[in-house]
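S.K.: A predicted structure for the sequence below; I have some questions about it.
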Amino acid sequence: MSLNVQEIKGFRAADKSYKKYDSRGLLLLVKPNGSKLWYFKYRFGGKEKKLPIGAFPEVSLSQARQLRDRARLKVSDGIDPMLERKRKKARIKLGAENTFEVIANKYIDEKMVPEGRAEATLRKARWFLELLKPAIGNMPINDVDPQLMLAALKKLEAKGNLETAKKCRSFASRVFRYGAALGQCHTDPTSILQGALVTPKARHYAAILEPEKLGGLLRAIDDFECYPATKFALKIAPHVFVRPGELRHGEWHEIDWDKATWTIPEGKMKARRAHVVPLSRQVLELFRELRSITGSKGYIFPAFHTRQRPMSENTINAAFRRMGFTKDEVTAHGLRSTASTMLNESGLWHPDAIERALAHGDSNAIRGVYNRGNYWDERVKMAQWWSDYLDELRQRCMLQAPPSV
């Protein structure tokens, strides 16, 4: 005989637990402490099982019957509702453990680090994670949807950090795709957000574009007194077209003295491809002078206090400021624009050779390989011509300078 609500309310606690049956496997367990618990009793795989449904009155009689009926349908479909519930709890527990922060740290430590990413790149990745943690760090990665992700990025935009928001979206996208590969999330919620973010203005690095001013800069570098590694970094940077981070992370073992080349490994390159820099006679001589001072092991441009780390990312720009050049006149990165502009204006070199020298690469990987072969000889000649041209500009400036009193 089926139970009714008044009957259930009247069940009193006894010295021992006792059961009251409703129908179709639903039963109520009355415990000595007075609590009343619903169970669905069923057989699966030849074994009798009891599925907890909830406590009365929180789960009413009608609700308990509905939950029983759903469980009965699962059994008829060959699904064990008890096992299904355990698996669901395990997934929830696993999801709670696999938060965005956890997966992001795995991405950094188990993918980026083994790939040999530059230390500066790793620091940026960890910084992006710190920026995203307050909004989504503790959330199971599979629960982060596009709206939550957008809200996190909009907070950065509200502070005026448009470029940072863009880069955080890119970092988060890589984390979500890594999480999907691990089976921890199903989609990348950032994939539809690109059009929802404010496009930052293109960043232009201050650069000297007039030959006379460039000659003045080169002469100022010659006259500037500072730590030897800084001095040689200032002297070499205008010649080699590399990015400031690639310059300061250079190591002596990357220099091939016989071939007159500097091979920067892919882990240090923005395009994630190794880049070979042809070295002019002037640059080789500067490297030799520096080697006689710092030794031939470790970083080419070590930090002031320790040779175990490269010089800081602000060293060259700080030196320019002490020399009297403002940030609107010249920057370390702007030296690349200087070289690009003047080499193109000379009309002597193929634009693709200049692009290859700047390590801008080619979106077509196969074409990029062929271009490297086609333009290498031209790049070697161009490197020597450029160093000779810099010497000429420096000399002109010295001749035009008024005699010292």
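M.R.: Cool, got the structure.

S.K.: hey, let's count contacts and neighbours off CA atoms from now on
M.R.: Noted.

S.K.: is it true that residue 132 lies in a helix?
M.R.: Yes. The assignment for residue 132 (DSSP: H, G, I helix; E, B strand; the rest coil) places it in a helix.

S.K.: residue boundaries of the strands in the chain?
M.R.: For the chain, the strands defined by DSSP state E occupy 18-21, 26-30, 36-44, 47-56, 255-256, 261-264, 275-278.

S.K.: For the first one, buried residues please.
M.R.: The neighbour-count check on strand 18-21 (16 or more other CA atoms under 10 Å) flags 20-21 as buried.

S.K.: How far does it sit from its chain's centre?
M.R.: Computed by CA atoms, centre = their mean, to the nearest Å, the chain-centroid distance of strand 18-21 equals 59 Å.

S.K.: helices or strands up against that strand?
M.R.: For strand 18-21, the packing partners by 3 or more CA pairs under 8 Å, 6 or more residues apart in numbering; DSSP states H and E come out as strand 26-30.

S.K.: Tell me which other helices or strands the strand it packs on touches.
M.R.: So strand 26-30, by 3+ CA pairs under 8 Å, 6+ apart, packs with strand 18-21, strand 36-44, helix 61-76.

S.K.: which one of those lies closest to residue 265?
M.R.: helix 61-76 (57.4 Å; CA to CA).

S.K.: Might one say that residue 248 is in contact with residue 303?
M.R.: No. If you go by CA atoms under 8 Å, residue 248 and residue 303 don't touch, sitting 9.3 Å apart.

S.K.: anything in contact with each of these two?
M.R.: Listed as contacting both residue 248 and residue 303 by CA atoms under 8 Å, 6 or more residues apart in numbering are 310-312.

S.K.: take a look at this one as well, against the first:
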Amino acid sequence: MAKLVVSLTDTKIKAEIAAHKKAPDKIKKLSDGSGLYLFLDKKGGTYWRFDYVRPITKKRATLSIGVYPEITLASARKYRDEYREMLAENKDPSIEKKQEEENAKNALSNTFEHVAREFMKTENLAPSTVSRNAFSYQHLFDALGKRPIHEISARELLTVCQIYEKQGKFEAARRMRSKASQVFKYAIVLGLCDRNVAADIQGILKTGQRKHHSAIVDPDALGQLLLKIDQYDNRGSIITCYVLRILPHVFVRPGELRTAKWSDIDLENAVWSYTPAKTENSTGTQLIVPLSKQVLDLFKELHVITGNSEYCFANHWGKTRILSDSTINKSLKSLGFKNGETTGHGFRATARTLLDEVLKFPIERIEQQLGHRVRDMHGRAYNRTKYLDERVIMMQAWSDYLDSLKEKALKQ
């Protein structure tokens, strides 16, 4: 006749533990039946264990469950019942437990954030682009970062993106979807997920109405702005002073000027040649910026300060060592211009308008200098050196015109 096992109770367990502490010279097992027991060791440890026979080898095995009282009697019984169900299905609880732990470990290393950060290491981007992308990644990390990437659904990703869309941040939402798509593609290559769920929501997010960068096109107002920029010395860093003075003359994208490298500046021939970030991954076409006498003098002065650095506008603080993305607009605002009156990017529109309407230069040369693709009468795009002599004349005329506006403002 099989030995009858009386089930444990918390009261009985506590009494047995108290008695064992008085004479802990021997180990003790408190059985609850069906393989579950509480193991009391000689050092006062109390551990739940489960004895069973392996389904294939038929050898006896023991599985640790946890420590009492952290694992209560009721919880220990649930584990036992779960293990017995596995045995009934011819599964080994030890093997199943190890597989579960391995899956949990893999899930931690295969979270969206972990995979995304590994992908970010493979990107070769300009510092300004890295800084801009950081916001998109952080928004995604806050919502989905800890989730295993293979468990994230298209519905989840769409919900996160639409939160920003509802706030009117259409570009941010679309950029988040785009960056997520790149991460999922990377994960698919590594075998961490089967599909790119970001592709499933492509075209669903709204496109916000494009806002034009504010620009000053009134000559008198532009003269006042240039005069205030010259008076900026006592307000900001000397590096910021130079970027503000040069930008109106060259009218490139502010990010391209902030990240300008001395290796691209030819002071002897008064030329700045670089590949804009917008065309780097597509056409790879270089933009040549002829430097007027005024701009050349400013760059020569700046070279005395930052000539030993990689970047022309090298900063002495911050991780990237270059001026931040918001420096130019914040500086213009500090000069007394309200939000929306003018922006660093607006100098491009200013130059395009006044070079055409006031100085009467051909719109094709202006567009070409702006870095836009311009085609000839046969539909062929002009190469980067086409009409360079004309553009040299145009850029010098533009700087002379800006100086005349500033002189006029000084007399008023």
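M.R.: That came through fine. Bear in mind that the values here come from a model prediction, so they are computed numbers and not experimental data.

S.K.: that older thread, distance to residue 110 of the first structure and neighbour count for the shared contacts of residue 248 and residue 303 of the first structure - can I get that in a markdown table?
M.R.: Compiled in a markdown table, those are given as follows (distance: CA to CA, whole Å; neighbours: other CA atoms under 10 Å):
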| residue | distance to residue 110 of the first structure | neighbour count |
| --- | --- | --- |
| 310 | 24 | 21 |
| 311 | 27 | 24 |
| 312 | 26 | 14 |
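
S.K.: Comparing residue 248 and residue 303 of the first structure, which shows the higher neighbour count?
M.R.: residue 248 (25 against 18; other CA atoms under 10 Å).

S.K.: for the more buried one, what are its contacts?
M.R.: 233, 299-302, 310-313.

S.K.: Repeat that for residue 286 of the first structure.
M.R.: 232, 235-236.

S.K.: Neighbour-wise, give me the winner out of the residues you listed.
M.R.: Neighbour max across the contacts of residue 286 of the first structure (other CA under 10 Å) = residue 232, 20 neighbours.

S.K.: Now do the same for it: its match in the second structure.
M.R.: Aligned by TM-score structural alignment, residue 232 of the first structure pairs with residue 242 of the second structure.

S.K.: cool, and residue 222 of the first structure?
M.R.: Using TM-score structural alignment, residue 222 of the first structure sits opposite residue 230 in the second structure.

S.K.: Residue 6 of the second structure and residue 33 of the second structure: what is the separation?
M.R.: 8 Å (CA to CA, to the nearest Å).

S.K.: Residue 381 of the second structure and residue 374 touch, don't they?
M.R.: Yes. Assessed by CA under 8 Å, residue 381 of the second structure is found in contact with residue 374 at 5.5 Å.

S.K.: Settle it for me: which of those two has more neighbours?
M.R.: residue 374 (17 against 14).

S.K.: How about the contacts made by that one?
M.R.: 364, 367-368, 381-382.

S.K.: Most neighbours among those, which one?
M.R.: Most surrounded of the contacts of residue 374 of the second structure: other CA under 10 Å gives residue 368, at 22 neighbours.

S.K.: which ones are touching that residue?
M.R.: residue 374.

S.K.: Show me what residue 163 of the second structure lines up with in the first structure.
M.R.: Using TM-score structural alignment, residue 163 of the second structure pairs with residue 155 in the first structure.

S.K.: how close does its match sit to residue 132 of the first structure?
M.R.: For residue 155 of the first structure relative to residue 132 of the first structure (CA to CA), the value is 10 Å.

S.K.: Look at those two and report which has more neighbours.
M.R.: Between residue 155 of the first structure and residue 132, residue 132 has the larger neighbour count (other CA under 10 Å), namely 23 against 15.

S.K.: what residue of the second structure matches up with that one?
M.R.: Counting by TM-score structural alignment, the partner of residue 132 of the first structure is residue 140.

S.K.: ok, and the closest non-adjacent residue to that match?
M.R.: residue 176 (7.0 Å; CA to CA, 6 or more residues apart in numbering).

S.K.: How many residues are close by residue 395 of the second structure?
M.R.: Residue 395 of the second structure - counted by other CA under 10 Å - has 23 other residues nearby.

S.K.: Let me have the strands of the first structure in a markdown table, adding distance to residue 211 of the first structure as columns.
M.R.: Listed next are the strands of the first structure as a markdown table, based on distance: least, CA to CA, whole Å:
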| stretch | distance to residue 211 of the first structure |
| --- | --- |
| strand 18-21 | 96 |
| strand 26-30 | 91 |
| strand 36-44 | 86 |
| strand 47-56 | 83 |
| strand 255-256 | 29 |
| strand 261-264 | 27 |
| strand 275-278 | 23 |
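
S.K.: Figure out which of those is closest to residue 139 of the first structure.
M.R.: Nearest to residue 139 of the first structure, of those and by CA to CA, is strand 47-56 at 27.5 Å.

S.K.: and the gap between the alignment partner in the second structure of residue 170 of the first structure and residue 90 of the second structure?
M.R.: Under the alignment (TM-score structural alignment), residue 170 of the first structure pairs with residue 178 in the second structure. The gap separating residue 178 of the second structure from residue 90 of the second structure is 46 Å, by CA to CA.

S.K.: The two: which is more packed in?
M.R.: More neighbours surround residue 178 than the other of residue 178 of the second structure and residue 90, with 15 against 12 (other CA under 10 Å).

S.K.: Spatially nearest residue to the more buried one (excluding sequence neighbours)?
M.R.: The shortest distance from residue 178 of the second structure to any non-neighbouring residue, by CA to CA, 6+ apart, is to residue 198 (7.5 Å).

S.K.: what lines up against that neighbour once you look at the first structure?
M.R.: Using TM-score structural alignment, residue 198 of the second structure sits opposite residue 190 in the first structure.

S.K.: My understanding was that its match contacts residue 173; is that so?
M.R.: Yes. The pair residue 190 of the first structure / residue 173 is scored as a contact, 5.7 Å apart, by CA under 8 Å.

S.K.: ok, residue 50 of the second structure touching residue 64?
M.R.: Yes. Residue 50 of the second structure is in contact with residue 64 according to CA under 8 Å; the separation is 6.5 Å.

S.K.: Looking at those two, which one has more neighbours?
M.R.: Higher neighbour count among residue 50 of the second structure and residue 64: residue 50, with 24 against 12, using other CA under 10 Å.
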